[in-house]
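Undergrad: Generate a structure from the sequence data that follows.
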Amino acid sequence: MRNGMLAASLFLAVVATACSQADGPATSPADAAAPAEPATTGSAHAEAVAAPAVATDAATRACMIAGEFEILGQRVRSRDCLQAGADIPEQAHRELCESLAQTSAQMGGKAGEVTYLDTCPSPSQGSCKGLFGQSSLHAFYYERSHDDLASLPASCQAGGGTWLD
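TA: So this is what the prediction gives:
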C-alpha cells in the first residue's frame, strides 16, 4: 500500500511539471508541442508537424502544463497535456489542471505554466488513457528525457490508466 501511495504521489509530481518554465507559455498547440531542446528518445516522429492528438467535439478541453521540477535529485523538464472529454465538467477540468500545476509549488518550487487548448497536440512521446480511472481523461507527454519517459508507463498504470506509445 505504501509503495502504491508513493507511486501515486510521484505520478502527480511528474504530471505537475512545475518548478519553473524556461520558455514562457505556449501560444498555440503547435508551439506547445515544439520542444525547446531536442527530445532524447531518438524517435523520428517527434519531428513531425503538430496536429490534434485525438479527434474531439466542442465539449472536449485540454490544458498544457509546462515547466521544470526536481524530484529525487533529478531535474525533470516536461510539457504535459491533460485532455478531458465531454463527460468531465469544464470547471472540474480547469480545477484539475490548476491543481496539477500547483503540486510542485506545494513542495517548495514554482507552479507550472498552464495553457488551455482545444485539444492536445500530436505527436507526443507517449500518453496515458483513462488517467485516475476516468475513461475520458487522457494525458500526453512531451519533452521528457529517455529515463523519465521510461518510468511513465508504470506511473500511468498506478494511476488507473493504460499507457499508449
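Undergrad: When you work out contacts or count neighbours from here on, use the C-alpha atoms and nothing else.
TA: Fine.
Undergrad: On the three-state scheme, residue 83 is what?
TA: Following DSSP: H, G, I helix; E, B strand; the rest coil, the label given to residue 83 is strand.
Undergrad: and what of residue 7?
TA: Assigned by three-state DSSP, the conformation of residue 7 is helix.
Undergrad: what's the distance between it and residue 114?
TA: 24 Å (C-alpha to C-alpha, to the nearest Å).
Undergrad: likewise residue 86?
TA: 20 Å.
Undergrad: Residue 103 too?
TA: Taking C-alpha to C-alpha, one finds residue 103 at 13 Å from residue 114.
Undergrad: Confirm that residue 147 sits in a helix.
TA: Yes: assessed with three-state DSSP, residue 147 lies in a helix.
Undergrad: before we move on, the earlier item: pick out whichever of residue 7 and residue 114 has more residues nearby.
TA: More crowded of residue 7 and residue 114, by other C-alpha atoms under 10 Å: residue 114, with 24 against 18.
Undergrad: Isn't the more buried one up against residue 79?
TA: No: applying C-alpha atoms under 8 Å as the test, residue 114 and residue 79 come out as separate, 9.8 Å apart.
Undergrad: structure for this one too, so we can compare:
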Amino acid sequence: MRIAAPLLVIGLFVAPAAWSANRACVIEGTISVAGSSTAVKDCMEFSSDVTAEQLKSSCDAVAQASAGFGGKPGKVTLMRQCPRPASGACKGLMGRPLDAYYYGLSADAIQQKRQACETSTAVIKGGTWSDGK
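TA: Below is the predicted model of the structure:
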C-alpha cells in the first residue's frame, strides 16, 4: 500500500498531461452540394500546444460546418497527430499554427486544395502545400 499511494498520486498528475497530448482531429462525413454527395475525410493538426477544450471546440465547429452544406455533422476523432500519408496537406493554414491534411482526393481535388492553401488575401495569409507525408 505504501508504494501504491505515491503511484496513484503520480498517475493523477501524469494522466491529464497524456490526455492533453492530443493536438489533432480527424473529421469524417458527407457533404452534399447541388444534389451530389461527397465523402470527406480531413484532419486538423495544431503545430503548437492547444488545450483539450480548444481542440474539441475547433474540431466540433468544422464538423458542424458540413451540416451547412446539407450533410450531417461530421464524426470527430481526437488524436496526437494526423495520420500519414495523406493526399496532401496545407501547412500553416490561413497563417495559423494549424496544418490541414486531406485524404482520398482525386488529382483535380488535390490541385483545388493546393490552390486554396497557397492563396493569400489582404486578410488571410496563405499556407504552404505539402505532399502529406
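Undergrad: Quick TM-score on the pair, please.
TA: Overlay of the two chains. TM-score (TM-score structural alignment, normalised by the length of structure 2): 0.69; 107 aligned residues with a C-alpha RMSD of 2.1 Å.
Undergrad: if we can go back for a sec, now list whatever residues contact both of residue 114 and residue 79 of structure 1.
TA: Counting by C-alpha atoms under 8 Å, 6 or more residues apart in numbering, the shared contacts of residue 114 of structure 1 and residue 79 are 64-66.
Undergrad: and which of the residues you listed is nearest to residue 32 of structure 1?
TA: residue 64 (7.2 Å; C-alpha to C-alpha).
Undergrad: Need the single longest helix in structure 2, by residues.
TA: helix 4-19 (DSSP state H).
Undergrad: same thing with structure 1?
TA: For structure 1, the helix that runs over the most residues, judged by DSSP H, is helix 90-106.
Undergrad: with structure 2 superposed, average distance for it?
TA: Its matched residues in structure 2 lie on average 1.2 Å from helix 90-106 of structure 1 after superposition (mean C-alpha distance after the TM-score superposition for structure 1).
Undergrad: Where in structure 2 does that helix align, residue-wise?
TA: Aligned using TM-score structural alignment, helix 90-106 of structure 1 spans residues 52-68 in structure 2.
Undergrad: now swap in stretch 30-37 of structure 1 and tell me
TA: Mapped onto structure 2 using TM-score structural alignment, stretch 30-37 of structure 1 covers no residues at all.
Undergrad: who touches the residue nearest to the spatial centre of structure 2 in this structure?
TA: Centrality entry for structure 2: nearest residue to the mean C-alpha point is residue 44, 1.5 Å, by C-alpha atoms, centre = their mean. Residues near residue 44 of structure 2 by C-alpha under 8 Å, 6+ apart: 24-26, 59, 82, 98-101.
Undergrad: Selecting buried members of those in ChimeraX, what would you type?
TA: The ChimeraX selection below is limited to those of these classed as buried (16 or more other C-alpha atoms under 10 Å):
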select :24,25,26,59,82,98,99,100,101
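Undergrad: that's a helix at residue 49 of structure 2, yeah?
TA: No: counting by three-state DSSP, one finds residue 49 of structure 2 to be coil, located in no helix.
Undergrad: Noted, bye for now.
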